[in-house]
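Enquirer: A predicted structure for the sequence below; I have some questions about it.
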Amino acid sequence: MIYLILATICSASIVLLFKISNSNRYVVSMMNYVIASCIAIYFIVTKNTLGVFEFSSDHSEIGGKFVISIGILTGIFFLLSFIFYQKSVYESGASLASMFGKLGILLPMIFSIVIWREYPTLFQWGGIFLALLAIIMVNIHPKVEQMSKRRMSYTLLLLFIFGGFGDFFNKIFQKYAPITLKPVFLLFVFGTAFMLSFTIILIQKIQVKKEALLIGAMVGVPNYFASFFLIEALRYKSATVVFPAYSAGSILIVIVVSRIFFGETLEKKDKIAVLITVLSLYLIQ
């Protein structure tokens, strides 16, 4: 449970850091991927992980090429989900974009049930349902943001798919690859996302400012460890438990911290969502 808690705290930290920044998000993301890649390189060097590409038959089901391939795919989906999150915010509003991004956890949950038969207990099913309900309650503002069917059919759907598959690839790594190669996997995840985001910045000729680089460097640390601890959590609990708790828990932390440090007022539905989230986490654990 400690790994899930740490992953959730790291995930919430990313959102809170973005909250205090008005810098260009492509630049922030690029620098964040640089720092996350550097952390991965540090772990590779200190643990000598690069020397584990030659496996004995009893060491792993799948070799290093698979780890690299999955890492690259995950990095691509990470960046795609970010791009479509930005597009969804512009077209459909921040609330709906956030909700569809969070609900992407349904994909790894469904795949884990179908492929690996990771069935939740009755209490955990109740917790999962409450977690999803809390996510929807926090992010829906029907009086402020109205969405047409045309908007929903494209960007929000792709955000849901890309975000969900990004999380699913973390599960695939945890399921089949040796844990000693986790820094290598994360290096290719964040390294790929960095190269793609850097390319976008060059193509769009986006101005790089010091503030954006500083915020990006700060984001890079919790971003790396969010994935690091999430993979660890998946080793001890099923994906159907980890992903909804991870998502709902990060929302809870963001709401509480925003209330305490940023003075944000909570609507009645947000207060109810907080209580529902606490209950869902209790049932899921």
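Expert: Now that the structure is in, tell me what you want to look at.
Enquirer: only C-alpha atoms for contact and neighbour calcs from this point on.
Expert: Noted.
Enquirer: The closest residue to residue 93 other than its chain neighbours: how many residues sit nearby?
Expert: With sequence-adjacent residues excluded and distances taken as Cα to Cα, 6 or more residues apart in numbering, residue 93 is closest to residue 145, at 6.4 Å. Look at residue 145: counted by other Cα atoms under 10 Å, it has 12 neighbours.
Enquirer: ok, and here's another one to check against it:
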Amino acid sequence: MAFLLIAILCTTSLNVIFKISEGKNSNRYAVSSFNCLSAMVISYIFVFGQKLFDASWFSALLGEFSHSISSGVKLSTSASPAFAILLAIIAGTISYICIYILQLSTARNGSAMTITFNKVGVMIPAILSVVFFGEVPSSMQIIGVIIAMLSIVMVYFKKEEASIITLKLALFGTLFFGGFSDFLSKIYEYYGTEQFQGLFIFYLYLFSAVLAFIAMMKKNRKIKRSDVIFGLITGVPAQFISQFLLKALTTVPAFIVFPLFSVGAILLVNLINLLVFKEKLSKQQFAAIGMMIVATVFLNI
């Protein structure tokens, strides 16, 4: 349970630091760039000593790919590294977009609603797994999707005066891109070998860092020292979240880990927002958060 608690604290600290950085009118492109750079460096530590590239990997993947996709059989240890690198290109792009939108949504919609929508994004891999992997959802998961949809409707289509939510599209972005990022990880777990998960995460942050720095240079905005500091700091919990979740899963069943992780993060961030940042939510927004917590639990059962 200690690893699970650390994972909850990591995702909470990530959200809180984004909240603080947005309050200082930060350069989001710079924060995202140094966030990805920091996460990439930490990821490299976990794969230090492991071969990072070999052209023969791609030859092996070319020979196995069609059979593996059609039959659902895992790739060999010769082909999995190439699959990890290619999939990481897509995952890295999604990861960068997700980090940027998390900052944007935190600034425009507050931390409470942002973290809640982000965590209920678990419905995305649940739905896509049914479509692409033929997984049969449980009755609880179906109920969870319905409750999540209803709560989203409550937030999206209810006009409230002086609402903290000013950019609803960003809320959906945190939900979709966060959930789709999880689905890409699931694709690797489905076809790739566990041995090269660290390589997949390293290349994910490598490609997201490259994309982030290109976007930062194109925008050519002033970079403050605080942007670099906030970016480097947030990269640490961003990378540790996945590491400690994996460790938690080795000691605690998945059906306990994932609901507690999502609900724990939502509740802790909301508590900090109420006590520290004094974010004011309407009764309907609180009701929507409550429904999303219930939906998240159901989706992970």
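Expert: Cool, the structure landed. What you see is a predicted model; the values in this text were computed from it and never measured.
Enquirer: about what we covered before: quick one, what contacts the residue nearest to residue 93 of structure 1?
Expert: 92-93, 95 (Cα atoms under 8 Å, 6 or more residues apart in numbering).
Enquirer: can you tell me how far it sits from residue 248 of structure 1?
Expert: Per Cα to Cα, to the nearest Å, residue 145 of structure 1 is found 22 Å from residue 248 of structure 1.
Enquirer: do the same with residue 48 of structure 1
Expert: Distance from residue 48 of structure 1 to residue 248 of structure 1, by Cα to Cα: 36 Å.
Enquirer: What strand or helix carries residue 70 of structure 2?
Expert: helix 55-71 (DSSP states H and E).
Enquirer: what does residue 239 of structure 2 give?
Expert: Judged by DSSP H and E, residue 239 of structure 2 forms part of helix 225-249.
Enquirer: just checking, what packs against that helix?
Expert: On a contact count with 3 or more Cα pairs under 8 Å, 6 or more residues apart in numbering; DSSP states H and E, helix 225-249 of structure 2 meets helix 2-23, helix 28-46, helix 254-272.
Enquirer: I'd like the ones you listed written out as JSON lines, with distance to residue 230 of structure 2 and mean neighbour count added.
Expert: Formatted as JSON lines, these follow (distance: least, Cα to Cα, whole Å; neighbours: other Cα atoms under 10 Å):
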{"stretch": "helix 2-23", "distance to residue 230 of structure 2": "7", "mean neighbour count": "20"}
{"stretch": "helix 28-46", "distance to residue 230 of structure 2": "6", "mean neighbour count": "24"}
{"stretch": "helix 254-272", "distance to residue 230 of structure 2": "18", "mean neighbour count": "20"}
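Enquirer: Among the contacts of residue 145 of structure 1, which are located in helices?
Expert: 92, 95 (DSSP state H).
Enquirer: Mind putting the contacts of residue 145 of structure 1 into JSON lines with neighbour count and distance to residue 127 of structure 1?
Expert: As requested, the contacts of residue 145 of structure 1 are exported to JSON lines (neighbours: other Cα atoms under 10 Å; distance: Cα to Cα, whole Å):
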{"residue": "92", "neighbour count": "18", "distance to residue 127 of structure 1": "29"}
{"residue": "93", "neighbour count": "19", "distance to residue 127 of structure 1": "28"}
{"residue": "95", "neighbour count": "19", "distance to residue 127 of structure 1": "23"}
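Enquirer: which of the contacts of residue 145 of structure 1 lies closest to residue 270 of structure 1?
Expert: residue 95 (12.7 Å; Cα to Cα).
Enquirer: Sort out which one of the contacts of residue 145 of structure 1 lies nearest residue 60 of structure 1 for me.
Expert: residue 95 (42.3 Å).
Enquirer: doesn't residue 139 make contact with that closest one?
Expert: Yes - here residue 95 of structure 1 reaches residue 139: they are 4.6 Å apart, a contact under Cα atoms under 8 Å.
Enquirer: returning to what we had before: neighbouring contacts of the helix holding residue 239 of structure 2?
Expert: Contact with helix 225-249 of structure 2 is made by 1-4, 6-8, 10-11, 13-14, 17-18, 21, 26-28, 30-39, 42-43, 257, as judged by Cα under 8 Å, 6+ apart.
Enquirer: Tell me the counterpart of residue 222 of structure 1 in structure 2.
Expert: Counting by TM-score structural alignment, residue 222 of structure 1 corresponds to residue 237 in structure 2.
Enquirer: burial of that match, as a residue count?
Expert: If you count neighbours by other Cα under 10 Å, residue 237 of structure 2 ends up with 25.
Enquirer: Report the contact partners of residue 222 of structure 2.
Expert: Counted by Cα under 8 Å, 6+ apart, residue 222 of structure 2 has contacts residue 27.
Enquirer: So it, which state does it fall into?
Expert: Three-state call for residue 222 of structure 2 (DSSP: H, G, I helix; E, B strand; the rest coil): coil.
Enquirer: how close does the closest residue to residue 87 of structure 1 other than its chain neighbours sit to residue 163 of structure 1?
Expert: Excluding its sequence neighbours, the residue lying closest to residue 87 of structure 1 (Cα to Cα, 6+ apart) is residue 155, at 6.8 Å. Taking Cα to Cα as the measure, residue 155 of structure 1 falls 12 Å from residue 163 of structure 1.
Enquirer: Over to residue 179 of structure 1?
Expert: Residue 179 of structure 1 is 23 Å from residue 163 of structure 1, by Cα to Cα.
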